[in-house]
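Participant: the sequence isn't on hand, but the structure is:
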């Protein structure tokens, strides 16, 4: 079985870990958001790709939820002393090694897809990790403070600077990578991870060519809700939803994505058991929906969520 997952960082990583356990014989491809990417202190930083890679490699910092385990920050201290970079966005020494290696590969002419493959080859990830595009599409946030890179809004202001809209700079000139397009077109199942619907999944789907690939895919497309009981378990996705006028509600996010039968994205929507009351409204949108436990704790629970998503995909197959 060929499974393709559209994913952001932490939530996407936890779901990918569960899927790898749930479907050990499947060929899994994770197509990742690159809207958080940036150039910082002269190096190319790809937060979502790195969160996915570190988690799947078993070297991520599970306590902080980002970066490498066992980090040191000597280089970050030196950069701060020179007044270089963002003092509120710390690059750990091990993490910086990843960014230096990526930057060297890109400077030598590799695409981001090729550079990601080279980095990922260091570890037995059990999945193929792909950026959705090789083009740069940094997410900017239009705020009362001015236009900020998404990471500045997210990390420095903790999403407290009043935001008016999100803009993927350069998206109109970007295109889906050939590898990402093939992963969607040739999949037996496409899963939308419980990642931020606005700046992770929204950015992925906003890359020219992605929506067309999903619309024409032979595989069923099933999403896993990032909402549990009207709340987002991790991160500040509720704030992002508020910016675009979507309630933090499982049915509202389903309507935001839309049913593929009505020109949207999804053939099925898996919601948390706490949101079972939304099932009738979701099904009225034209997509099958089921309610199951969705808390992505490591090990068995995350794997069971993945199994439930695959089961819904089998039932929703066009």
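Facilitator: On my side now, so go ahead. Not measured: the values here are computed from a predicted model.

Participant: drop to CA atoms for contacts and neighbour counts, all remaining ones
Facilitator: Will do.

Participant: which residues of the protein fall in strands?
Facilitator: Taking DSSP state E, the strands of the chain run over residues 2-7, 27-32, 38-40, 43-45, 128-131, 139-143, 146-149, 163-168, 189-192, 221-224, 227-228, 231-232, 268-272, 289-292.

Participant: list the buried residues in stretch 288-303.
Facilitator: 288-296, 302-303 (16 or more other C-alpha atoms under 10 Å).

Participant: just the residues contacting that stretch, thanks.
Facilitator: By C-alpha atoms under 8 Å, 6 or more residues apart in numbering, the residues outside stretch 288-303 that reach it are 11, 14-15, 17-22, 228, 267-276, 279, 282-283, 305, 308, 312, 316.

Participant: of the buried residues of stretch 288-303, closest to residue 72?
Facilitator: Nearest to residue 72, judged by C-alpha to C-alpha, of the buried residues of stretch 288-303 is residue 296 at 28.2 Å.

Participant: now that closest one: how far from residue 247?
Facilitator: Taking C-alpha to C-alpha, to the nearest Å as the measure, residue 296 falls 22 Å from residue 247.

Participant: so what's the residue count around residue 25?
Facilitator: 11 (other C-alpha atoms under 10 Å).

Participant: just residue 82 next, same as before
Facilitator: By other C-alpha under 10 Å, the residues close to residue 82 number 9.

Participant: and if you look at residue 60?
Facilitator: Residue 60 has 22 neighbours, counted by other C-alpha under 10 Å.

Participant: what's the answer for residue 62, then?
Facilitator: With other C-alpha under 10 Å as criterion, residue 62 counts 14.

Participant: with the one 3 residues further on instead?
Facilitator: Per other C-alpha under 10 Å, the neighbour tally for residue 65 reads 15.

Participant: which residues touch the nearest residue to it once chain neighbours are set aside?
Facilitator: The shortest distance from residue 65 to any non-neighbouring residue, by C-alpha to C-alpha, 6 or more residues apart in numbering, is to residue 10 (6.9 Å). With contacts defined as C-alpha under 8 Å, 6+ apart, residue 10 is in contact with 48, 51-52, 65-66, 195.

Participant: the structure to be compared is supplied as follows:
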């Protein structure tokens, strides 16, 4: 499919599906996946990296296909015991999943970076592509509501996305250093394309773009940047994207998301249910089946997206 390098940017469930498709389409040594860590938090003394773990489990074939997060074939004895002891149970930790969090926390406390911990875990789980946490420093998505600011997991899990979103900020972004390997790739003439997976732009991709040096490097990147829209027919396949756009006063349209990314993207991918709307997008557009129901559809979409973006001239698409 490609002899050059590919950099994918993604968050959790939706992004991980396309990342998996890319992983079976692109040689492992040519694919790097930069993952959102704005959702990371400490829970019960453990460092939890929800999006990184979703990508690791999905690419290693261990994901829970029913829940869409966590590990398959999971048991919940630890979680049940927490409840018996009267401790916090709003964030569910499965028994198999717990082992990964314990090991990550142990290594982080011994001074190992999040990037190195993740690389070691990926190797142990048999994941070939490089999985790059977006930063080794703390960078947290904060959801501002009428009742006050909430950490992302408090909003997303504890409150079930119910509070009205008034604004989103990304604490620590100005000081956080992006993944050095991702920055190196963006400056590498061997990079053939950047693929923004169908992750929530405001919750999964925006924390990356909030780091000034990463946003600047992406803007200057000579390889074409393609974004796969997470909106299908004016709604999100999964998650609170449509709700957040409505509450922020943004039209739930493809053009609204294109304008949000601005000149950072060179081309756009929409689902075939948005064919009519695609005609009004001022970028090269691929219309495809973007809803991925199984591994075959993930690989098929990945191949289509790569063929599309690699047909564009280096330095960006048409305006």
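Facilitator: Perfect, I can see it now. Quick caveat: nothing in here was measured; it's all calculated off a predicted structure.

Participant: just give the TM-score of the two.
Facilitator: Overlay of the two chains. TM-score (TM-score structural alignment, normalised by the length of structure 1): 0.93; 309 aligned residues with a C-alpha RMSD of 1.5 Å.

Participant: quick revisit: in PyMOL, how would I select the buried members of the contacts of stretch 288-303 of structure 1?
Facilitator: Only the buried entries of the contacts of stretch 288-303 of structure 1 go into this PyMOL selection, using 16+ other C-alpha under 10 Å:
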select buried, resi 11+14+15+17+18+19+20+21+22+228+267+268+269+270+271+272+273+274+275+276+279+282+283+305+308+312+316
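
Participant: of the contacts of stretch 288-303 of structure 1, which belong to helices?
Facilitator: 11, 14-15, 17-22, 279, 282-283, 305, 308, 312, 316 (DSSP state H).

Participant: trace residue 155 of structure 2 over to structure 1, please.
Facilitator: Using TM-score structural alignment, the equivalent of residue 155 of structure 2 in structure 1 is residue 153.

Participant: run a quick neighbour tally on that match.
Facilitator: When neighbours are counted by other C-alpha under 10 Å, residue 153 of structure 1 comes out with 21.

Participant: that one and residue 313 of structure 1, how far apart?
Facilitator: Using C-alpha to C-alpha, one gets 36 Å for the distance from residue 153 of structure 1 to residue 313 of structure 1.

Participant: what of residue 178 of structure 1?
Facilitator: 25 Å.

Participant: these two - which one has more neighbours?
Facilitator: Counted by other C-alpha under 10 Å, residue 178 of structure 1 and residue 313 do not tie: residue 313 has more neighbours, with 25 against 13.

Participant: counterpart of the more buried one in structure 2?
Facilitator: Per TM-score structural alignment, residue 313 of structure 1 is aligned with residue 309.

Participant: quick one: contacts for its match?
Facilitator: Residue 309 of structure 2 touches 193, 224-226, 267, counting by C-alpha under 8 Å, 6+ apart.

Participant: can you select the buried ones from the residues you listed in ChimeraX?
Facilitator: In ChimeraX, this line selects whichever of the contacts of residue 309 of structure 2 come out buried by 16+ other C-alpha under 10 Å:
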select :193,224,225,226,267
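
Participant: so who does residue 202 of structure 2 touch?
Facilitator: Applying C-alpha under 8 Å, 6+ apart, the residues near residue 202 of structure 2 are 168, 241.

Participant: relative to residue 39 of structure 2, how far out is it?
Facilitator: From residue 202 of structure 2 to residue 39 of structure 2 the distance is 12 Å (C-alpha to C-alpha).

Participant: now check structure 1 for the residue matching residue 134 of structure 2.
Facilitator: The alignment partner of residue 134 of structure 2 in structure 1, by TM-score structural alignment, is residue 132.

Participant: surely that match and residue 35 touch.
Facilitator: No. The criterion here is C-alpha atoms under 8 Å, and residue 132 of structure 1 misses it with residue 35 at 9.7 Å.

Participant: out of these two, which sits in the busier spot?
Facilitator: residue 35 (31 against 28).

Participant: now do the contacts for whatever residue of structure 2 lines up with that one.
Facilitator: Using TM-score structural alignment, the partner of residue 35 of structure 1 in structure 2 is residue 38. Taking C-alpha under 8 Å, 6+ apart, we find residue 38 of structure 2 in contact with 138-141, 152, 170, 203-204, 207.

Participant: are any of these buried, and which?
Facilitator: Counted by 16+ other C-alpha under 10 Å, the contacts of residue 38 of structure 2 give 139-141, 152, 170, 203-204, 207 as buried.

Participant: now do the same for residue 114 of structure 2: its match in structure 1.
Facilitator: Aligned by TM-score structural alignment, residue 114 of structure 2 pairs with residue 112 of structure 1.

Participant: what's the burial count for the residue lying closest to its match once chain neighbours are set aside?
Facilitator: Sequence neighbours aside, residue 134 is the residue nearest to residue 112 of structure 1 in space, at 5.2 Å (criterion: C-alpha to C-alpha, 6+ apart). Residue 134 of structure 1 has 21 neighbours, counted by other C-alpha under 10 Å.
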